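>>> starting from these lines, generate the structure:
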Amino acid sequence: MKRKRFANPFRRKRKVDRAVGLAPGTISIADDAVPTSIRAIRFNRSEVKRFENLTVEEIPLASSDHVVWVDVVGLGDEPTISAIGKRFKIHALSLEDVVNTHQRPKIEVYDDHLYIVVRMPSSNGQLDLEQVSLFVGNGYVVSWQEREGDCFNAVRKRLESSSREVRRHGSDFLAYALVDTVVDAFFPHVHHFGDALDQLEDEIADQNRGSEVVHQIFEIRSDIRRLRRVAWSHREMIQSWLTYNGPLTGEATRLHLRDVADHTIRVVELLEMCRESCSDLRDLQMSAASMRMNEVMKVLTVIATIFIPLSFIAGLYGMNFSTQTSPWNMPETQWYFGYPFALFLMSLVAGGMVVFFYRKRWIG
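A predicted model of the protein is given here:
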């Protein structure tokens, strides 16, 4: 029966960097970029309205009594991206960072908006840390995603309920809710790493999967290191956001941001524990392999040690000195019971050595 190989669903997907030599602020569209689509949610304490498949001109604008969340999916349409930037007065350098999806989590402060970058983890057979860009202004949040599929459904459901706190605050609180959801999305992946390491620990005892287990441990350790680096950058970004004292972040948002900072610390700690578990499993695998090798060498040594005196006896009686020349020349070769005597002597020597090894606790 063929053994099922452990599949690591967190293999990394490599990104292709932007072209070298472009002028700052140039929007360079990647070849595999998804076509751009726009949807929006406008809400206040009393009502929520969704908008789907919008054009740039149809995007609802923020007002004094409404907050607008514009969710842009796909980075494949340069005219649409530029038009959205002009509509919300987004700096060209920020738009360049939006389409160049290799940015680390960060926050940048502009006169009329904040630019926040987070990395949203997802797994479709590979570890994918999708870049999500957030522009937070007075009464609006513009989010940019690389492709369809996110972890924001919980926020959308919260917006449907008038009793939720996100409906009673401004755009900064909505941005906090989105960042908090991204940070919480790390926990299922961290728990999966823990389960995968537990499974590998059970498989280390399998003598036929030694090299395969070591390879999987190194794969998981590499992904843990990558996820930890991103989680640590999130922590730095949130700390920078907490130090911002401008009008675009209220006191209620700062209070909740402290909770997000605690979550990022917890993620980093759990990933550090997983990384230490990888090191422990690697050492355990090496120790198990060394012990198995020692057992093999012990058996081979015992066999060789037993056969050395037997080979000596067989060689001694195989010299064939003639008894006609001297009566001392191998008289046993002319004896009627010479051959059984040689076998008995060999068996006696071998049995005596086995008993000696057993009493010494070298075998058994």
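>>> use CA for all of it now, contacts and neighbours both
OK.
>>> so where do the helices sit in the stretch 201-350 of the chain?
Secondary structure of the stretch 201-350 of the chain (DSSP state H, counting those that start in this stretch): helices located at 210-243, 251-317, 338-359.
>>> please generate a structure for the following sequence too, so the two can be compared:
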Amino acid sequence: MEYHHTETPEVDGLYRRHAPIGSETCWLHFTAASKVDLERLLDALSVHPLAKRRLLFGTDIPMADEYERSLFLSLFVIRPELRTAKIYLLATERYVISYMEEDDPLVENVKERLLYHREHALHPGYVLYYFLDITAIRFLQVIDDIADCIQALESQVFKTPFANEIGRNIYRWKIRIHELRQVAEAQEETVKTIQHATLPYINAETNPYMQDVAGRFSRVTAALDAFKESLSGIFDLQLSLKSDHMNVIMKTLTLVSVIFMPMTFIAGVYGMNFAVMPELKWKYGYGFALLLMATTAVLIALYFKKKGWWGENGTKEK
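Here you go, the predicted model:
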């Protein structure tokens, strides 16, 4: 298979100069800078009008469409920061034409694989496989990165359960994962569609490879579903930790109130100022009242401690 990367619109007669000879096939890659050449080539090849329109203007979702003697394939490539880029492929018996708005390392990765497996370069189906395979590998790499981020988020919940930023991060991650899952699921269905295609270059020889790619995208969608459940679990965990902490605060305030209740009662009794109250004229009455309050408070606190209601001594409630 010959590979040609057209970067400038100065190529004239591209179809004639790069036409396959004999049983050869030709892979041509175009970018926005060479879109004019792509249009001329499609006219020369007499490509189906719908296939031509799809290749030039793209689609909003990953998909595969079969036309007369050609197959259109739309792929979404994952990029850093979870951004996606689109690449469009048109495969015929003799040509594989790829188009991206701007270059991506994916194209060079496919080229390197074809150079390493030269026997596969004779078959357009393998070019499609390499595009799909590298796309799936990129998704799996992103899955590993997301797993690390979610694990870090879970650890942060235990360190700072009251941080509002955690809830916002969970919400943002849910949106990203939902978008990625839609793309991954669509690409999985795209691969399954290719497996059942009846075109000459999609045959029993390439089907096992396509099944392998479909399995990888299936792993991606399963992992993204698991991430959504994990994020929901982390959010529930944060709410639970907040609730537990608030319960501890309310418990502490309640115990302090209970300790001060008998002290308030004693102070209230000796503050009634009835005429016949012997302790009011007693020399040690003030000290006795304070000692009685302190003793009562200490006894109640010790009782709470013994029951396991005060502090975290590991004792069970009796």
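>>> circling back: can you say which of the helices of the stretch 201-350 of the first structure is packed in most?
helix 210-243 (a mean of 18; mean count of other CA atoms under 10 Å).
>>> same for that one, what does it pack against?
Here helix 210-243 of the first structure touches strand 11-12, strand 106-109, helix 186-203, helix 251-317, going by 3 or more CA pairs under 8 Å, 6 or more residues apart in numbering; DSSP states H and E.
>>> again, 10 Å this time
strand 11-12, strand 106-109, strand 113-123, strand 126-137, helix 171-184, helix 186-203, helix 251-317 (3 or more CA pairs under 10 Å, 6 or more residues apart in numbering; DSSP states H and E).
>>> export the helices of the stretch 201-350 of the first structure to a markdown table and tack on distance to residue 149 of the first structure?
Listed next are the helices of the stretch 201-350 of the first structure as a markdown table, based on distance: least, CA to CA, whole Å:
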| stretch | distance to residue 149 of the first structure |
| --- | --- |
| helix 210-243 | 19 |
| helix 251-317 | 22 |
| helix 338-359 | 66 |
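>>> what about the ones you listed, which gets the closest to residue 146 of the first structure?
For the helices of the stretch 201-350 of the first structure, the distance to residue 146 of the first structure is smallest for helix 210-243, at 17.3 Å, taking CA to CA.
>>> read off where the closest one ends up in the second structure.
Helix 210-243 of the first structure corresponds to residues 163-196 of the second structure when matched by TM-score structural alignment.
>>> centre-most residue in the second structure?
Residue closest to the mean C-alpha point of the second structure, counted by CA atoms, centre = their mean, is residue 177 at 3.6 Å.
>>> chain neighbours aside, what residue packs nearest to that one?
residue 224 (6.3 Å; CA to CA, 6 or more residues apart in numbering).
>>> what does the one you found correspond to in the first structure?
So residue 224 of the second structure corresponds to residue 271, using TM-score structural alignment.
>>> count of neighbours near the equivalent of residue 109 of the second structure over in the first structure?
Here residue 109 of the second structure is matched to residue 154 in the first structure, going by TM-score structural alignment. Neighbour count of residue 154 of the first structure, defined by other CA atoms under 10 Å: 11.
>>> just residue 8 of the second structure next, same as before
That count, for residue 8 of the second structure with other CA under 10 Å as the rule, works out to 14.
>>> just to revisit the earlier point, residues in contact with the residue nearest to residue 177 of the second structure?
Residue 224 of the second structure sits next to 143, 146-147, 174, 176-182, 184, 218, 230 when contact means CA atoms under 10 Å, 6 or more residues apart in numbering.
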